[in-house]
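*Asks:* sequence plus predicted model, see below.
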Amino acid sequence: MINVNPFKPTVVFVDDDENMLRGVTRALGQRYNVISFSEPAGALSWLRENHRKVDVILSDLAMPGFSGMRLLREMVSVAPNIPRVLLSGHLDNSAMNKAINTAFVSCILSKPAPIELIRKSIEQALSSRVIDLAGTLITPGLVMRAIKNNGYSVVFQPRIDAKTGSACGLEVLVRFPNLQKRFLLEEIILACEGHPAINLLTTAVMNEVRKQAKDIRSRFDFSPTVSINCSPYSIRNNCFLEEILHFRSDMLLRDIRIEVEITEHSDIVKDPAFLANAAILKNRGVAIYIDDFGSGSNSVELLETGVFAGVKIDREFIATANGDCVKSSFAEWIVKASHDLGLRVVAEGVEDAKVAQRMQALGVEEMQGFFFARPAVLKKTPTGAFAMC
């Protein structure tokens, strides 16, 4: 198994020139995870299993015994959304157009290409990995720059014990004041998903919690629980798993318990590597909750994996739980099915007293929502008792 640093973009480099492979790997290894292959068949085999970890493909276009165009076509079938930088000793206009039309090619470099030019081409390819939602464009690069330039902040929302009506902990959320003038927060987070930017973002959030740990603890008369959002992509990575465990240890020293929330939308949640690492977190005392439960296609399948401590019912099923019979019944089913499996249930998106009382009656363990408090900086976050009517 090839281990990659979770904080670096990953570049797959395919070239039959061993000297070229060694030179590029040595020169760019500090900046990227460079996974090198001297023959296309091995690269394609590895990509089939690991393409979700890859950010850019750097490839020689002509290699003995393997057509460059065939390689392009097979790379597209294996990893259609990963940009490619091509190297070629000679490429006429006809061949260049064919290469560009065969696959998404960020640029074509003539051999021998200087290392600095290769680096700039990789950076350009990384910046070109965009998503287009609601007519906007957002890249992982934009988010990474915002993080590195402190263009983000963390806010907190109280978690309410459904029986007592008192705050039992906090959820930590991230905001991007400048980026959110141009993009929706959901778009910003989605742009990071499956990219090292999400690891950088989660680490930044954990560090902010470390800085404010003393103040967090002082707001409670008991050991509070703090939950952070974490991508399945991150948990699957063994190096990042250690980051989470270190964070848990740091917080225990401050008498704060840590929980992790993951979303079910990505198929990574069914990946054996993710489930194995999630089991490690569970065994080390880190509870994992399925966030937005019911909004994706993996909900029911995940309940029986045995690695989750509970679920957070998606706000869509909470906000209308009193007025929509179907959604109300589904929320009731989630609570019963979860409790039958020994899982806790959190109702998020509670916006009025009627819904809060309905969730209490269903037997959820915790609630969150604007009815209690909107996300705010720590000093403005209420952590006392809340009325349910």
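*Replies:* Arrived safely. Numbers count the residues shown, from 1 in each chain.
*Asks:* okay, CA-based contacts and neighbour counts for the rest of this
*Replies:* Will do.
*Asks:* how about the strands in the stretch 101-250 of the chain?
*Replies:* 105-110, 131-133, 136-138, 153-161, 167-175, 225-229 (DSSP state E, counting those that start in this stretch).
*Asks:* a markdown table for those, including distance to residue 279?
*Replies:* Output for these, formatted as a markdown table (distance: least, Cα to Cα, whole Å):
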| stretch | distance to residue 279 |
| --- | --- |
| strand 105-110 | 39 |
| strand 131-133 | 32 |
| strand 136-138 | 33 |
| strand 153-161 | 24 |
| strand 167-175 | 22 |
| strand 225-229 | 17 |
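*Asks:* of those strands, which is nearest residue 348?
*Replies:* strand 153-161 (9.1 Å; Cα to Cα).
*Asks:* tell me the buried residues in the closest one?
*Replies:* Residues 154, 155, 156, 157, 158, 159, 160, 161 are the ones in strand 153-161 that count as buried (16 or more other Cα atoms under 10 Å).
*Asks:* out of the strands of the stretch 101-250 of the chain, the one nearest residue 375 is which?
*Replies:* strand 153-161 (4.5 Å).
*Asks:* ok, and here's another one to check against it:
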Amino acid sequence: MKVPHTSAAGLGRWLTLANLASAATALLVASVLLIVFQFLLLRDAMVEDLGVQAHIVSDNSVAALLFNDGRAGTETLNALAASPSIQAAGIFTLGGRQLASYTRGRAAPVAAPAPSLLEAGHRFGVTRMELVRYVDSEDVHIGYVVVRAGLDRLYGRLLGYIGLTLSIAAGSLAAAYLLVRRMRRRVKSAEAHLHYLAHVDPVTGLPNRHAFNERLLFALSRVDRAGGSVGLLLLDLDNFKIVNDTLGHQCGDRLLELVAQRLVDCLRSADVICRIGGDEFAVILESDAGTQGALISAKILAALAEPFAVDVHDIYVTASIGISVYPQDGANLETLIRNADTAMYQAKNKGKNAFELFRPELDQRVQKRLSLEVNLRKALERGELELYYQPQFSLKDGSLVGLEALLRWNHPELGMVSPAEFIPVAEESGLIVPIGRWVLCTACRQVAAWREAGLGDVHVSVNLSARQTKDSQLVEDILEALRETGMSPGQLELEITETVLMENVHANVELLQRLQTEGIRLSIDDFGTGYSSMAYLKRFPIDQVKIDRTFVRDIPGDGDDEAITTAIIAMAHSLGLSVVAEGVETEQQLDFLRKAGCDIMQGYYFAEPGTPERIQAFLRNSTVPTEKIRA
């Protein structure tokens, strides 16, 4: 059964008519009451006026009645000619005999009053009224005067009042109509503005998340009725936060506006694009969704590859896109969106600037990730996290110069979970902050324990994540750990990756300066994988750089990696920084790095990461066998 539908415009007209009808009814009732009230006032005034005149006639008729002088009575009545409303009058004895009479024009003479009139004093007819007054002599009734007046003047005055009242009512109704129309226009304007705010993104002018949900539901219902498919593209701009942090939100908003324009240009007229979040867009493909999703995604990535001119900046933006198709990738809106989101994050995990079609196995990966997060939340409480330590050796004399604390997760059922699996989960979920705090405190306590065991003052390096650098309590947590364990700030080295440093350069420079002021050593981890340059190195107050293992792995033999490694070492030394090479696993790698001037080695060639118990052997004999480091 169809549900009757009333349009907003039709409803507005009915509301206008209802308001006007209510106003008209109120005015009509008020007018009628006023007219009735005015009629009663006029009638009472007429009764009072006739009563006064009848009283005068009564006083002047005493002698005529006492002496039965009809002529004198007639003269008295003739004085009523001055009152145009009086039609006739008469003087009567108590027995009802008429002593004298007066008539105006062709008016009929008055007759002796009926007993009811004598009792009431006056009565009204349709066109006239009659009034009677007794004539008294020494407080004794000797007769009475009857006066009859026409109601023409009363009706005339009443009609004039009715006309005035109706004119005022009509004017009020017209004013009410104009006011209602004006109010209705304002309401419609407010409704339109509210609808705009509810459905349109103010930055890009695109439909927002609310409108996206409505349009996607409509598209899915159309497929349910007529068949076909609907494609959904979820697009997330890669590293957009860096633009906001470095250039400001105004530039960020302008960039979003330009991105939206390019996205619109990439789509067909039937497609719908919406902005559903800060840097997230959604595209609804309502035809040929199964084949067009990948083509349009590729077109979008190509369009975004060109730089965006924002003020004086040329900004490069990439995107990660996830694609799902209804009905095969989801039976309802929520599932379709979730699966597109899953595909989008897979595109990000593949290195960003890519698109990914949803596949069932991707959902399995998401479920695995969720399970991993749930278990990771309990890992700290259950004591499943452990710290391993990997020694670092001086290439100059083979002495052990420090240890890097490496996080390990020993799950009772899953066994040793790879850091490559759980560290990204901890970072995304925010668990990295409490975990990082635990790593820092545990490493400092272990160094204190080794010192108490007579193993000397060991230097330890701890990695900081992106989330930790944004934690307002970070510096206080570090200083508290040092105070609690009695560890010297110079024994602690904090490693931060290039990518993390570049997320918010100004804030990170301030953070590093504060840490350096406290005497803590600072190192750039995975150097060479991000924004490696002399300019960036000069900006950050650091003591050391670590060459990423990806460059060490293929040397010697890979000319590019050899050139990059040599350049990093030379660049760092020119700024007075020491250099650590991680991932050293062969003698050939060691020889190349020694010749290039590298300062410190770390890798399986020297020692694997070990538990605190295993690492004590290196602390008791803190040099590498001489055959491993040859001058």
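*Replies:* That came through fine. Small disclaimer: the values here were computed from a predicted structure and weren't measured.
*Asks:* need the TM-score between these chains.
*Replies:* The TM-score (TM-score structural alignment, normalised by the length of structure 1) is 0.64; 292 aligned residues with a Cα RMSD of 3.7 Å.
*Asks:* looking at the buried residues of strand 153-161 of structure 1, which is nearest residue 353 of structure 1?
*Replies:* residue 160 (13.3 Å).
*Asks:* could you find the closest non-adjacent residue to the counterpart of that closest one in structure 2?
*Replies:* Using TM-score structural alignment as the criterion, residue 160 of structure 1 maps onto residue 393 of structure 2. Spatial nearest neighbour of residue 393 of structure 2, chain neighbours left out: residue 400 (4.5 Å); criterion: Cα to Cα, 6 or more residues apart in numbering.
*Asks:* how close does that neighbour sit to residue 622 of structure 2?
*Replies:* Relative to residue 622 of structure 2, residue 400 of structure 2 is positioned 5 Å away (Cα to Cα, to the nearest Å).
*Asks:* among those two, which residue is more densely surrounded?
*Replies:* Between residue 400 of structure 2 and residue 622, counted using other Cα atoms under 10 Å, the more crowded position is residue 400 (21 against 17).
*Asks:* so what's the more buried one up against?
*Replies:* Applying Cα atoms under 8 Å, 6 or more residues apart in numbering to residue 400 of structure 2 gives the contacts 391, 392, 393, 394, 618, 619, 622, 623, 624.
*Asks:* out of these, flag the one nearest to residue 531 of structure 2.
*Replies:* residue 392 (25.3 Å).
*Asks:* so that closest one makes contact with residue 599?
*Replies:* No: using Cα atoms under 8 Å, residue 392 of structure 2 makes no contact with residue 599, being 10.2 Å away.
*Asks:* check contacts around the closest residue to residue 410 of structure 2 other than its chain neighbours.
*Replies:* Distances taken as Cα to Cα, 6+ apart put residue 416 closest to residue 410 of structure 2, at 4.5 Å, once the chain neighbours are dropped. Listed by Cα under 8 Å, 6+ apart, the contact set of residue 416 of structure 2 reads 408, 409, 410.
*Asks:* ok, residue 132 of structure 2 next?
*Replies:* 54, 113, 117, 118, 121, 122, 144, 145, 146, 147.
*Asks:* and the fourth one, how many neighbours?
*Replies:* Looking back up the chat, that one is residue 118 of structure 2. Residues within reach of residue 118 of structure 2, counting by other Cα under 10 Å, total 17.
*Asks:* that one sits in which helix or strand?
*Replies:* Assigned by DSSP states H and E, residue 118 of structure 2 falls within helix 115-120.
*Asks:* could you do residue 73 of structure 1 as well?
*Replies:* Using DSSP H and E, residue 73 of structure 1 falls in helix 68-78.
*Asks:* the next helix or strand after that helix aligns to what range in structure 2?
*Replies:* Proceeding N to C from helix 68-78 of structure 1, the next assigned helix or strand is strand 84-88, under DSSP H and E. Per the alignment by TM-score structural alignment, strand 84-88 of structure 1 matches no residues in structure 2.
*Asks:* angle of strand 84-88 of structure 1 against strand 105-110?
*Replies:* 20 degrees (axes from the mean of the first three to the mean of the last three Cα atoms, to 10 degrees).
*Asks:* how far is strand 84-88 of structure 1 from where the chain is centred?
*Replies:* In this view, strand 84-88 of structure 1 has its centroid 29 Å away from the chain centroid, taken as Cα atoms, centre = their mean, to the nearest Å.
*Asks:* ditto for stretch 455-471 of structure 2
*Replies:* Using Cα atoms, centre = their mean, the offset of stretch 455-471 of structure 2 from its chain centre is 39 Å.
*Asks:* re earlier: identify, from the buried residues of strand 153-161 of structure 1, the entry nearest to residue 301 of structure 1.
*Replies:* residue 159 (26.4 Å).
*Asks:* quick one, what contacts that closest one?
*Replies:* Counted by Cα under 8 Å, 6+ apart, residue 159 of structure 1 has contacts 167, 168, 169, 170, 171, 366, 367, 368.
*Asks:* how close does residue 439 of structure 2 get to residue 446 of structure 2?
*Replies:* 10 Å.
*Asks:* which one's more surrounded, those two?
*Replies:* Neighbour count, other Cα under 10 Å: between residue 439 of structure 2 and residue 446, residue 439 has more, with 22 against 16.
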